[in-house]
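Visitor: predicted model, plus sequence, below.
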Amino acid sequence: MAQGSNFVDYVKVCCRSGHGGAGSAHLHRDKFTAKGGPDGGDGGRGGHIILKGSSQHWTLLHLKYRKHIIAENGGPGLSALRTGANGKDEILEVPLGTVAKDAETGEILFDITEDGETKILTPGGKGGLGNWHFKSATQQTPRFAQSGMPGKEQWIILELKVLADVGLVGFPNAGKSTLLSVVSAAKPEIADYPFTTLVPNLGIVGYRDNRSFVMADIPGIIEGASKGKGLGHRFLRHIERNAVLLFMVPADTDRSIAEEYEILLNELTAYNPELMDKPRLLAVTKSDMLDDELEAEMTETLPKGMPAIFISSVSGKNIQQLKDMIWKAIND
């Protein structure tokens, strides 16, 4: 997946659907009929603006510079009861996990989670009725028809929440990118300073018997992220979609592992308490620097009742066992 500025997870667009075409007020005339009855057809429907899920898109970059999306108007009704042409729909392909919101109210309209799934974002106006609808015993030749309904104009926010089976949660520099680069073909930018990961990296992790799962390295949380501090909200949003949360705490942390885990947990709870319903695992990273005695000592201090494992992405220590733990959690 493209790095840096090419990962676009938020766009705001103005959507204008097509107006419905006017109904026709035509009266039937031919060489045999001098005064025929009404035969005006209905107007065509205005074009919709439609979102369509596409597994070929990973970001919203292709929509970043399309500020105005305008669908075609419906055609007017025709004689001989012929309906006008429908306006051409505008179909926007979006990555799976895209959420559409009303920009004015913030209301979530819907989300797109499946490849090929389509939903109408901004419906086109209905076409007007032709004059033959208004014929009655008292009014044999109505010379009027309905005008079409106007289209709708609205500002829409599209947000992408990364869909992954397991999300890596940890402070900057906890070793998340390194783990992802070791277990998958993803090539995240890795450096020894906080906030290297400014966009979520997705990696497909190969597992036994040709099976695989998707791992997302979510950019590091800092204390106060749930209040929007730092790069908080934009990043926390990506965690909502993951099936399993893998908390990563480095063995060389200044605090105890339990303390660091509690802080991460508090940030997530403050942002969205529902995240607490997801299965959680704990990996103590950079543990190639620990001897057996120190590891045994630290094991005593780990949070209770949670599957935990000591790993090292550099030496490969317990990486396969970690994959087994994750696979079990995803499939439970």
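Guide: Now that the structure is in, tell me what you want to look at.

Visitor: going forward, measure contacts and count neighbours with C-alpha atoms only.
Guide: Fine.

Visitor: residue 216 is in what secondary structure piece?
Guide: strand 212-217 (DSSP states H and E).

Visitor: okay, buried residues for that strand please.
Guide: Buried positions in strand 212-217, judged by neighbour count with 16 or more other C-alpha atoms under 10 Å: 213-217.

Visitor: against that first model, consider the following:
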Amino acid sequence: MRILGIETSCDETGIAIYDEEQGIMAHRLYSQIAVHADYGGVVPELASRDHVRKTIPLVKEVLADANLTPADLDGVAYTAGPGLVGALLVGCSIGRSLAYGWGLPAVPVHHMEGHLLAPMLEEDVPEFPFVALLVSGGHTMMVRVDDIGEYQMLGESVDDAAGEAFDKTAKLLGLDYPGGPVLAKMAENGTPGRFKFPRPMTDRPGLDFSFSGLKTFAANTIRDNEQDEQTFADIAYAFQEAVVDTLAIKCRRALEHCQLNRLVIAGGVSANTALREKLATITQKLGGTVYYPRPEFCTDNGAMIAFAGMQRLKAGTSADLTFKATPRWPIDTLPSIKTTK
């Protein structure tokens, strides 16, 4: 069984083909960074227009890469939400239209479920149950996962997501968009201990997150100190350390609360090296393991949508042509797929 995956939830157009036996047969990703860089952030209308321009050509390229035709497919999966409504509508419209034209089932996929399941594209696959930290520019959430679709929300950000805080702080430091990876690179030259940032919401019970205060703290620190390269590197180091420590503290708390020692981390921020190292240390102390996708599958991509769509297709999920994009869609409302006994 093979399925085409289409990802258009924000500013990246991702297309992939997943085969149940062979795995990912082909995947392509087009990033809109150059389109939005001049604006310092994603412009929804421009994102939608670029998805219209790139989706069909990428579908053709992926089919050619895999040496397949539409007749070789068994379904079309597309991101139905959450995300930017205009961008989602492009993927939904194209996905459903291709499915209709090719006589295939159309499978709506939850964007964050795609991220959550992305580590299962790797050779070392986590077993259920586990705790998942989903951390990106738009979302930061902690979820207990007992099976595909059996999700219990443990905590989420009450304001800025971690990736959003990275990008906003990078902008304060004068870094180009998207600033998160650039800030992480700058932090490598930072001096440990020069600045001390707070670890928000770690001094109280619970698993919710808050990162907007760190951005404000960074702005005040920048204002009150010399505006030179080393100072900026030291601030970047302190900011990243605070975010990583906060996420790590909450992950440890979640694992202990659930009495589990398997941790999955996914989403764009999961590519951060400092975060991976910190979480590896924590899970090792608990006698467990941390799982994450390869860097190219951390950001938005079609491979994760194809994989998640395959799981849903095998369970009988499909949508008629009236299915609409869902920009707000709680992950814990998804139906369960029983894959474990």
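Guide: Cool, the structure landed. Model, not experiment: these values are computed from the prediction.

Visitor: got a TM-score for the pair?
Guide: After superposition, the two chains reach a TM-score (TM-score structural alignment, normalised by the length of the first structure) of 0.23; 123 aligned residues with a C-alpha RMSD of 6.0 Å.

Visitor: quick one on the thing from earlier: which helices and strands sit right next to the strand holding residue 216 of the first structure?
Guide: strand 166-169, helix 176-183, strand 201-206 (3 or more C-alpha pairs under 8 Å, 6 or more residues apart in numbering; DSSP states H and E).

Visitor: quick one: closest of the ones you listed to residue 265 of the first structure.
Guide: Proximity to residue 265 of the first structure (C-alpha to C-alpha) singles out strand 166-169 among these, at 9.3 Å.

Visitor: list the buried residues in the closest one.
Guide: 166-169.

Visitor: name the helices or strands packed onto it?
Guide: So strand 166-169 of the first structure, by 3+ C-alpha pairs under 8 Å, 6+ apart, packs with strand 212-217, strand 244-250.

Visitor: and of the ones you listed, who's closest to residue 100 of the first structure?
Guide: Using C-alpha to C-alpha, those put strand 212-217 closest to residue 100 of the first structure, at 21.8 Å.

Visitor: for residue 109 of the second structure, identify the helix or strand it belongs to.
Guide: Using DSSP H and E, residue 109 of the second structure falls in strand 106-110.

Visitor: any chance of the buried residues of strand 166-169 of the first structure in JSON lines, with distance to residue 248 of the first structure too?
Guide: JSON lines is the format used below for those (distance: C-alpha to C-alpha, whole Å):
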{"residue": "166", "distance to residue 248 of the first structure": "12"}
{"residue": "167", "distance to residue 248 of the first structure": "10"}
{"residue": "168", "distance to residue 248 of the first structure": "7"}
{"residue": "169", "distance to residue 248 of the first structure": "6"}
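
Visitor: sorry, back to before: mind putting the buried residues of strand 212-217 of the first structure into TSV with distance to residue 331 of the first structure?
Guide: Formatted as TSV, these follow (distance: C-alpha to C-alpha, whole Å):
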residue	distance to residue 331 of the first structure
213	11
214	13
215	14
216	17
217	20
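
Visitor: so which pair among the residues you listed is furthest apart in space?
Guide: Spanning the widest gap among the buried residues of strand 212-217 of the first structure are 213 and 217, at 13.2 Å by C-alpha to C-alpha.

Visitor: next, residue 78 of the second structure: secondary structure please.
Guide: Classification of residue 78 of the second structure by DSSP: H, G, I helix; E, B strand; the rest coil places it in strand.

Visitor: now for the strand holding residue 109 of the second structure, which elements pack on it?
Guide: strand 76-81, helix 85-102, helix 302-314.

Visitor: now the helices for the stretch 201-332 of the first structure?
Guide: 232-239, 257-271, 292-299, 319-331 (DSSP state H, counting those that start in this stretch).

Visitor: what's the closest of the ones you listed to residue 205 of the first structure?
Guide: Nearest to residue 205 of the first structure among the helices of the stretch 201-332 of the first structure is helix 319-331 (8.6 Å), distances taken as C-alpha to C-alpha.

Visitor: may I see the buried residues of that closest one?
Guide: Per 16+ other C-alpha under 10 Å, helix 319-331 of the first structure contains these buried residues: 319, 322-323, 326-327, 329-330.

Visitor: between these, which is nearest residue 158 of the first structure?
Guide: residue 330 (27.8 Å).
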